[in-house]
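# What shape does this take:
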Amino acid sequence: MAAVAMNTAPAVRGSMAAIAFLSAIMTWSRKVQHDPEKCAAVFRKDRTQNNNPKGREAAMQSPADILEGIWTSAGGDKAALARVRLTGEEPQIPSSFRVAVAGQTTIAAAGLAAAEITRLRSGEVQDVHVDMRHAVAECRSERYLRLDDKPPPPARDAIAGVYSTGDGRFVRCHTDFPHHRDAVCKVLACEAEREKVQAALMRWKGEDFETAAYAAGGVVALMRSHDEWSALPQACALAELPLISIEKIGEAPPKPWPEGDRPLAGLRVLDLSRVIAGPVAGRTLAAHGADVLLVSGPELPAIPWLTIDTGRGKLTTFIELKSEAGRAQMRALLKDVDIFSQGYRPHALAALGFSPEEAAKINPGIVYVTLSAYGHAGPWAERRGFDSLVQTTTGFNHAEGKAAGIDGPKELPAQILDHATGYLMAFGAMMARARQAREGGSWHVRVSLAQTGRWLWNLGRLDGGLDTPDLTGEAVHAAFIESMPSGFGTLKAVRHSALLSRTPAQWSRPAMPLGSHPAQWPVRS
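Got it, this is the predicted structure:
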């Protein structure tokens, strides 16, 4: 066989992004080298548990135990767990990972937080019930959405997906936004056609392309085994972090709860996020009564079907944050907000004057929620990412492929890192707001897709899980769908799966096109 000529030079070798990335790698590598066994030891138990069926069975936690771990890690009172009922058995969908229980327990954590806030506000105690099958359906809500009885259009860009590289590896390209597609094509010097992208990638080594595409502004991921991922400095950095970080960042007096008969009635939430995880968090807070204002910009790309699905219950406005007038609008909104939830890359908002610390100066007592792809520490803290890419690079696609007997990646049957992280964001926001009401202070909540992935991996594996029949659209529409008007037409969508006995979740506002509302808060009732 003829040798393949590899393109090993990044296309933008001199860019500041590449220099910063390589500098971060070197810094973290030096830290790890001080104790080379420490990083491997963190994951040794995980590998044993997930590769040994007997070990998996022995270590498997029940859904109730998993929920307890989430709840108590954020300071929740263990006594409240007695009011939660989790029903259903796994697996519900075909996977060797515990996707269904991950969805159920993160949704239950958010539901219980809402119930506890009701108790704090009114003294009323209520029960929470989450059915596993319903939770799975909600964690794939974008699949089951219907607009005027029509299913969603194809969600992916024509060149998005998995490719082989010249060194026999696999890479995944996320090109659903035009600037990400353009970055991939620029690095590969080819047109945006799948066959031409594949041909160009045969001249690259997988890891070199990943580095070059990132430096050029793209979002791609090399498929790694879990062992390969675990050896990286970024995995070591994540091992030092909790699933959810809730940190006090400033002093402020406790804020009283506003009037209202729903858990989050009267609370104001700014939602600066796109795609799935952050928008799911905002949708969840809206389901429990918060006034959620989604802030976007007319120039920012969006995925329409996801915007519709996650826009239920929200107001939506345009603000141009790159202009001084837009920043003034944002500062005015910040002065009266309770929760600020954002999914921008680290330091992007800080450069505009809206870091957690600056937000706390504008509004002492704020709860500031930050979502990232790979965590807030480590050399990849600045790296862009999406659920599918984090699945690919942290070992899920490799492990699922091996379990299925496939020589290549296999995706999880849901964007579970996105959805579970979204519910954890909402959970963390509510727990921090409850602490603010008790203790005062300004609070910073941090979550990441990769840390949620680490948690999911450590839940263990399901022998024979891939043999499970998939959950069909017909079954979901027969059991878990509600119909509602919207600014797009009549929606049929999965209703919220956390059932609260006294304050049932509901979206009181219809999903509307982006920018439909003024940049101001509604009057509190």
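# When you work out contacts or count neighbours from here on, use the C-alpha atoms and nothing else.
OK.
# Would you mind listing the outside residues contacting stretch 291-300?
Outside stretch 291-300, the residues that touch it by C-alpha atoms under 8 Å, 6 or more residues apart in numbering are 265-273, 282-283, 285-286, 313-321, 514-515, 521-522.
# Over to stretch 509-525?
For stretch 509-525, the surrounding residues in contact (C-alpha under 8 Å, 6+ apart) are 259-260, 266, 268, 291, 293, 295-298, 307-319, 329, 333, 484-488.
# Just the contacts of stretch 291-300: which are in strands?
Arg268, Val269, Leu270, Asp271, Leu272, Lys314, Leu315, Thr316, Thr317, Phe318 (DSSP state E).
# wait, the fifth one sits on Gly343?
Yes. Shown here, Leu272 and Gly343 form a contact pair, counting by C-alpha atoms under 8 Å, at 6.4 Å.
# Which of these two has more residues huddled nearby?
Comparing Leu272 with Gly343 by neighbour count (other C-alpha atoms under 10 Å), the higher total belongs to Gly343, at 22 against 19.
# and this one, so I can compare the two:
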Amino acid sequence: MTLLASLPSTDTYEVKGTGARPSVFAVSELATASFAAVGQELARFLVAQNLTDKPPKVTVDHRLASLWYGYSFKPDGWEMPSLWDAVAGDYRASDGWIRLHTNLPHHRAAALKVLGTRADRSIVGQAIRDWAISDLETAIVAEGGVAAAMRSRAEWLDHPQGRAVARDPLIGWQGPRSITLRERPEATADRPLAGLRVLDLTRVLAGPVSTRTLAGFGAEVLRLDPPGWDEPGVIPDISLGKTCAYLDLKSPAGLERLKELLSQADVFVHGYRPGALDALGLDKTQRDSLAPNRIEVTLDAYGWQGPWAMRRGFDSLVQMSSGIADAGREWAKADKPTPLPVQALDHATGYFMAAAVLSALAEAALHNAVMDARLSLARTAELLASLAKSSEGEDITAAKADDYTENTEASGWGPGHRLKPALSVGNATMRWSLPAPKTGTSEPAWPSSQP
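A predicted model of the protein is given here:
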């Protein structure tokens, strides 16, 4: 069995372009390697599926890969909404720095309840100054919110969760089983995932990146969100190539519809913490019964073992917890947390998730056993911390005009232009059949059956 377990060897793909995201960490090297992982596994799948006689050439554009770790979409004549809530951000406490993540209303409410303040940034800042960072982090998490104290790399590696994450593999494969892939006669060497049904139950940002990647090679991706859900600062970037529908999974009718959709899915990608699907009435035994031939890939923030395995988290918080923001502070000679220039943990984990899907598909096509894949942002952080910087050339800070395609994309918010694709695998180049839509704009049905 050759399921993906680590970064691909550099002699298995060609790299074009130079430059680097400015950081103490090897962000651009990670970007290129994660795209190459997708390419390597897609090349294996093409051969396994008899779409080509020999593994096609994998080519990664290093500059474009680095840029895809930021925003891939440039609005034409309008502006995207802000990514961050007004209260979100870094605050100095009595003994260090802490980051609040308040983009979601219930997370903001939890933080404000603990602090006893209203949603005013200056007032929040004053309230935090009297707290110890570990005490405030614990209190906000206990209230159902999300926050992260800034730790050094040494502190994280000595932390019980840091030690647990270090024991996790980059991709954890579990539960071997035999599956039979559905026939997809529309699949070709240049659109190898055409007709592949991918059910996307993820939020920002890693999970949607993975399914956007699969859509780029022809997959039918259906994203489901709770009614009314919106993340306007990021949806234009990550809904590309998908259909997006609302579905209330807590209602009996919504859950039944989800089961119908899952039973017809080839791939199931989700970001539910351990036990969350069970609570919905969709435990692994039932998923195996409903969709015995599915590929399943999931992620969480802080890893799958240890005291924080159930903790909610986001890229910016994991950077604080794992010592990345503190190492950046030292590198920049700054007096405050200095995170990565992009949300690299999210993006890298997303591409590794896509590669894991392709790896499992290749094994299934060869009639080998497949397993469910589990990844985490915290484990990706450890990979990043281990990589050496090697990129040369100018700093990559923003896209230039010729980094974008000439075609105008009619997104659900307005026209714009998308970055050129960073990856090609033989004749297969990433391209998307659908522009980025707003959430809830389609029915909860597979794209091929939409009216």
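# Mind listing the shared neighbours of Leu272 and Gly343 of structure 1?
Gly278.
# related to what we said a few turns ago, would CSV of the ones in strands among the contacts of stretch 291-300 of structure 1 with distance to Lys38 of structure 1 be doable?
Listed next are those as CSV, based on distance: C-alpha to C-alpha, whole Å:
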residue, distance to Lys38 of structure 1
Arg268, 43
Val269, 40
Leu270, 40
Asp271, 38
Leu272, 37
Lys314, 45
Leu315, 47
Thr316, 47
Thr317, 47
Phe318, 47
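# And the residues you listed, which two are furthest apart?
Arg268 and Phe318 (17.1 Å; C-alpha to C-alpha).
# Which of these two has more residues huddled nearby?
Arg268 (24 against 19).
# Map the more buried one onto structure 2.
Taking TM-score structural alignment, the alignment pairs Arg268 of structure 1 with Arg197 from structure 2.
# Same question for Met431 of structure 1.
Checking TM-score structural alignment: Met431 of structure 1 goes with Ser359.
# which position in structure 1 aligns with Asp283 of structure 2?
Using TM-score structural alignment, Asp283 of structure 2 lines up with Ser355 in structure 1.
# Tell me how far that match lies from Pro152 of structure 1.
36 Å (C-alpha to C-alpha, to the nearest Å).
# Ala183 of structure 1 now?
Ala183 of structure 1 is 27 Å from Pro152 of structure 1, by C-alpha to C-alpha.
# More neighbours: those two, which one.
More crowded of Ala183 of structure 1 and Pro152, by other C-alpha under 10 Å: Ala183, with 20 against 15.
# What residues does the more buried one make contact with?
Per C-alpha under 8 Å, 6+ apart, neighbours of Ala183 of structure 1: Ala213, Ala216, Gly217, Gly218.
# same thing but 6 Å
Ala216, Gly217, Gly218 (C-alpha atoms under 6 Å, 6 or more residues apart in numbering).
# Measure how buried the nearest residue in space to it that is not next to it in sequence is and give me the count.
Leaving aside its chain neighbours, Ala183 of structure 1 sits nearest to Gly218 (5.0 Å; criterion: C-alpha to C-alpha, 6 or more residues apart in numbering). Neighbour count of Gly218 of structure 1, defined by other C-alpha under 10 Å: 27.
# Does Gly218 of structure 1 touch His179 like I think?
No. Using C-alpha atoms under 6 Å as the test, Gly218 of structure 1 is too far from His179 to be in contact (7.6 Å).
# That concludes my questions; thank you for your assistance.
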